[in-house]
Each structure stands twice: as structure tokens, then as C-alpha cells.
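> no sequence on this one, just coordinates:
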């Protein structure tokens, strides 16, 4: 049985499922934003059947929505988190064919990714994590330009009639530093890397699907292509990733024990590849469509091939 854990509005999941439907294979879809009944047995006698699991987005919603209205919701969510992590660890231990994951996404640490990337020989932006103004001033003196961005995720919340959101990646000017107290909230700062192009990569089970993004042709997207200009889209084309970079990225993912993710790189005007970050459950539909990669078909075929292997093994 193929099992897909995703969200009800995730378009790439819909497209993968269309291929499964066309092939007439059995599958089960679990939408993380919708409550689903759940039971799991830990028994001395009962053995679980092997499955092919693609954990595309988020986690299983194991608590009815009515319960989440109460003041102690945070405690129930903590327990749900433990159950979701148990499910994933159990599947790995039992050698189920498991793509993606909740654990790596929930505890994702971009700082550790930078450290690992540097250790295996990838170039990374010089980075400082600090809450001291004096350290930031010293760091700024070393580089013509520096940037800051969220350590983990963008801040976004609603208050009455307004939605507040952090700006993502942006350049730090001297006036920003002057405004700070001697100690401030812990933050990340990096040297600004000049770009020839930005590269978005989707990785699945040993295969890299890479796309070049010509973000430098637009002032709005120069600092970060995610400052989207919907009126004037960046140009996107397929990109062939060098074998040496592929090997280093595979080594990095081996350390992290993940078999699918999205990766962001920069190619500098000096033709050097610079590692930026990994997104364990990153979007890839736009990479697939802009480059005619048909990644959704590739994933569906991988799931079906592995499901067939399990079926044959079961009836040997």
C-alpha cells in the first residue's frame, strides 16, 4: 500500500495522485490539516505490514478540531508531536520505504546545515549568530555588504485588522546597526554574496532536479528571488549541476539522513557554487513545470516501483 501524508491544498500531491489513479494502484492519502482517526498497536505478537510512505507535508492531525479550542491545547499538541515522531521512527526502524519526514522539518536547523556544508567542503557565506552590537559592528567592517534573514521561519501573525510579517532577507545598513541596543534578540548575519544566478534544486531518492533563476535582472529580486515580482517574473531554465557539487550535496544529505528536500545555491560571477540552505519539505512544483521535469510523474513511478517490490516480497 502507498501512503501519502500531505495537505489538502498541496497541488503537487494532487498531480502525483493523478498518476497513481491512472495506473490503478492502491493508495491512501492523509491530509494533515484534516482530523483523521488513528490507532497504532505495540504488541508482542502482531507484526506490521511494510508500506511505501511519502511524507510530503506537515504531520498527521490526530486531535479533533473541537479539542483545539481549549486553553490546554498546547499540551495536547505536544503529545500529538510525540506520536507523529514515534510513527516516523517506527517506520524507519521497520525498514519501510519512507520518503520525506516530519521530524527533520519540525526540528530543522539551518545553522547546523551551514556548519555541515562547510565541514564537507561546500562554500558557505561567512556567518555570525549574535545578540551583541559590538560583534555585529566588527562583522560589518569586514564586508562591503551584509544581510540578515530569519534563523528559522518568517514571523507572521494577525492582530485585529492587520497582518504583520517579517521582511525575509534584506541588506543591513549602518543606520540599522546604530538603532540597536548593545544587546538585542539573537539574530543571524551573513556576508552578501554577489550572484550570477540563483539555483533551486529538488532532490528525491538520489536524483537532483536543478533550475537556474535569473534573479539579478530585477532590482526587486536581486537580494533574494523570494521577493517575488509577480508583474515581471524571473526567467527560469533547467540547470546541469556539476558532479562534484552533486557528490558533496549527497554527502550532506547522508549526514542529515534525508532522501528528499529542496536546496538553494548561488552561482557567483567567479563561477563558484555557494550553499545557502535546505528546506526538507520545500516546494518543487514550479521547478517541475518551468523546466519540464515532470517530477510528479517521477515520484509516482518511484512509489509504484517500491510498492510492487513489497507486494512481490510478501507473496514469495
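Cool, the structure landed. What you see is a predicted model; the values in this text were computed from it and never measured.

> Going by C-alpha atoms from here, please, whenever you check contacts or count neighbours.
Fine.

> Would you agree residue 297 is in contact with residue 17?
No - using C-alpha atoms under 8 Å, residue 297 makes no contact with residue 17, being 9.3 Å away.

> so residue 201 touches residue 209, yeah?
Yes - counting by C-alpha under 8 Å, residue 201 does reach residue 209; the two are 5.5 Å apart.

> so what's in contact with these two at the same time?
Each of residue 287 lies in contact with both residue 201 and residue 209 under the rule C-alpha atoms under 8 Å, 6 or more residues apart in numbering.

> which residues in the stretch 101-250 of the chain form strands?
Assigned by DSSP state E, counting those that start in this stretch, the strands in the stretch 101-250 of the chain fall at 127-132, 146-149, 156-159, 162-165, 170-171, 183-191, 197-204, 207-213, 236-238.

> residues of the longest one that come out buried?
Okay, so that is strand 183-191. Residues of strand 183-191 classed as buried under the neighbour-count rule (16 or more other C-alpha atoms under 10 Å) are 188-191.

> second one coming, line it up with the first:
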């Protein structure tokens, strides 16, 4: 049986499940919104959710897509006892995630959120070109850099691009520094990078050593030239299948294995001089945007991978 951990809004999970149905594979999907009860019987763990009951020993393959197991816990109403019980259950959940990683699996909760600064440093160790990283929290140091002849951009350090408020949603796009910015004397630590001029950019989906790459021609549209996520719905960027040079694939494969990732979305830029520059990795990034325009059928390939049998 294939166990999938996701969230209820993730369409890609549903599309992979459609292929599992076609392949006649048994599966169970746990969304982070689901309330899960767990019972323990010696060495067996019994999961109960939405009138579904299954044993941990029945799981042959695991896909960590997103989210977490929302474990429900009976409380006593006595704070010290409840705090102790929560600590006990936290240890148990760590053990469950550890045992899931022992099974045939695609990604893991332990490396779902990667540190962008660490990943960039690791990429350099793999001889992969990257932008230069600077972190500033004061105006004086920042101005010494951005007043040079080069151009610079700023982006979130965490990679979290969406903030939800009560009445609206804010998106953190990559932005180019301009002379009309009013910069305070001090501010929250912020990431600054030298701007890489694009010939085009690449969105790469990595799956167990295989690369599915799409070129995005975003540089000729002012709305998307700095950050293609600032979509132009009236005139979308051209997106086409792309074959990475073998040397770049080999370096990226080393990086993914170094990070203990067997799946994830990789962003790169190709410069006018045909240099490949690494930007970031998102282990739980969307792959439908690469799969459909390029006819890669990644959803089927994931279903095939999860259907592995000893």
C-alpha cells in the first residue's frame, strides 16, 4: 500500500493518485487537515482517519508531498500532564517519520524545508555557479554595495513567497534595487544578490536521478524579467522542453544526493554567455507547471516510482 502525506488543496497529489488508480495500486492519502488517531499494539501502529483504518506494516511505499500528520490527542485538562503527554507523542511522531523513511519513499519530512543560504553554499562546493549572497540589516553597509556599477536584487531568505492576511494575500517577489527606494537606517536582515542577466531561465524537476527541464523565456517581458512568478496572464511567457548539458546534470545530481533529496524543483538561469547559474531548490515545489507544457507526464512517472515492489 502507498501512503501519501499532502494537503487537501494540492492538485498534483490528486493527479498522481489518478494514475495510481489507473495502475490498480492501493493507496491512502493523509492531508494535514485530516484528524488522525493512532493506536499502538506492541510493534504495530494502527492509523484511523475518516472511517479508514490501516496498519503501518501495510505501507510499502511513502510519498512525502507536503504537510504533516495531524495527530489528535486526548487531553486531561491538567497542563503539566498534557505538556508531558505532548512531548511523549512528539517523540513517537519523530519515530514514525523515521520508520517511513526506511520504506521505499519519495522525499521526507526531515528535509522538506531547506535553508536557501546553506543550499547555495553547498552548490558552490559542487562547482555550480551561483549569485553572490549578501545579508544586510543597516543602510550604510547596503549602500556601499548597491551604489557600485553592478545591479542587485533582493528576495526573501526563507523562500516563503506568500503571506495571507484577513482581507488580502501578499506575494514576496524578487525585486531589483532602484534609486528611488527609501531605505531606513536599520531593517530586518535582508538577502541581497548581484542580478544575473538572463538569456532564459530553467525550471527543472528532479526525480530519482532523472531531470525534466523547461526553459522559460521571461526576460523580454518587463513584468516577468526579474521574477517570472509575477505572471503576465494576458501574454504568458513561452515555455518549452529543454535538455540540460550532461555536466550540469551530473553536478545537480551530486548536490541533490548531498542534500539527501530524491525529488524537488530546481531553478536556474542561463546567461547570454550560456553560463548556467543555480538559484534554489524547493523539495515540495510545484511540478505541474513543468509537466503539462512540456508533455513530461511527471505525474505518471511519480506513480510508477511509488508502485515499486520488492
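Arrived safely, thanks for sending. All values derive from a computational prediction rather than experimental measurement.

> returning to that earlier point: just so I know, which of the strands of the stretch 101-250 of the first structure lies nearest residue 52 of the first structure?
With C-alpha to C-alpha as the criterion, residue 52 of the first structure lies closest to strand 197-204 of the strands of the stretch 101-250 of the first structure, at 14.4 Å.

> circling back: I'd like the strands of the stretch 101-250 of the first structure as CSV, with distance to residue 30 of the first structure appended.
Output for the strands of the stretch 101-250 of the first structure, formatted as CSV (distance: least, C-alpha to C-alpha, whole Å):
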stretch, distance to residue 30 of the first structure
strand 127-132, 38
strand 146-149, 33
strand 156-159, 26
strand 162-165, 30
strand 170-171, 37
strand 183-191, 36
strand 197-204, 20
strand 207-213, 26
strand 236-238, 32
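
> tell me the most buried of those?
strand 197-204 (a mean of 23; mean count of other C-alpha atoms under 10 Å).

> That one against the second structure, how far on average?
Strand 197-204 of the first structure differs from its equivalent in the second structure by a mean of 0.6 Å after superposition (mean C-alpha distance after the TM-score superposition for the first structure).

> now residue 225 of the first structure: how far from residue 30 of the first structure?
To residue 30 of the first structure, residue 225 of the first structure is 32 Å away according to C-alpha to C-alpha, to the nearest Å.

> which of the two has more neighbours?
Taking other C-alpha atoms under 10 Å, residue 225 of the first structure and residue 30 do not tie; residue 225 has more neighbours (21 against 18).

> Now do the contacts for the residue nearest to the more buried one when sequence neighbours are not counted.
Excluding the flanking residues, the one nearest residue 225 of the first structure by C-alpha to C-alpha, 6 or more residues apart in numbering is residue 215, at 5.5 Å. Residues in contact with residue 215 of the first structure (C-alpha under 8 Å, 6+ apart) are 197-198, 221-222, 224-225, 234-235.

> The residue nearest the centre of the first structure: what's it in contact with?
Geometric centre of the first structure, nearest residue: residue 279, 2.0 Å, by C-alpha atoms, centre = their mean. Counting by C-alpha under 8 Å, 6+ apart, residue 279 of the first structure touches 105, 261-263.

> can you check residue 278 of the second structure too?
The contact partners of residue 278 of the second structure, by C-alpha under 8 Å, 6+ apart, come to 120, 123, 128-131, 267-269.

> how about 6 Å then?
Contacts for residue 278 of the second structure (C-alpha atoms under 6 Å, 6 or more residues apart in numbering) come out as 129-130, 268.

> Okay, and residue 37 of the second structure sits in which element?
Element membership of residue 37 of the second structure, judged by DSSP states H and E, is strand 37-41.

> so how much does that strand differ from the first structure once superposed?
Superposed on the first structure, strand 37-41 of the second structure shows a mean distance to its aligned partners of 4.0 Å (mean C-alpha distance after the TM-score superposition for the first structure).

> Pull out the buried positions in that strand.
Neighbour counts over strand 37-41 of the second structure (16+ other C-alpha under 10 Å) mark residue 37 as buried.

> now for whatever helix or strand comes next after it, which elements pack on it?
Once the chain leaves strand 37-41 of the second structure, the next helix or strand it forms, by DSSP H and E, is strand 44-49. If you count contacts as 3 or more C-alpha pairs under 6 Å, 6 or more residues apart in numbering; DSSP states H and E, strand 44-49 of the second structure packs onto strand 37-41, strand 52-55.

> quick one: the closest residue to residue 147 of the first structure other than its chain neighbours from residue 221 of the first structure, how far?
The shortest distance from residue 147 of the first structure to any non-neighbouring residue, by C-alpha to C-alpha, 6+ apart, is to residue 171 (4.4 Å). Counting by C-alpha to C-alpha, the gap from residue 171 of the first structure to residue 221 of the first structure is 12 Å.

> Ok, residue 53 of the first structure next?
Between residue 53 of the first structure and residue 221 of the first structure the computed distance is 36 Å (C-alpha to C-alpha).

> Show me which of the two is the more surrounded one.
residue 53 (24 against 17).

> Does the more buried one belong to a helix, a strand or coil?
Secondary structure assignment for residue 53 of the first structure (DSSP: H, G, I helix; E, B strand; the rest coil): strand.

> Report the contact partners of it.
By C-alpha under 6 Å, 6+ apart, the contact list for residue 53 of the first structure reads 2-4, 98.

> quick revisit: biggest separation within the buried residues of strand 183-191 of the first structure, which pair?
Largest separation among the buried residues of strand 183-191 of the first structure by C-alpha to C-alpha: 188 and 191, giving 10.5 Å.

> and residue 84 of the first structure, that's in a helix?
Yes - per three-state DSSP, residue 84 of the first structure lies within a helix segment.

> neighbours of it, just the number please.
So residue 84 of the first structure, with other C-alpha under 10 Å, has 19 neighbours.
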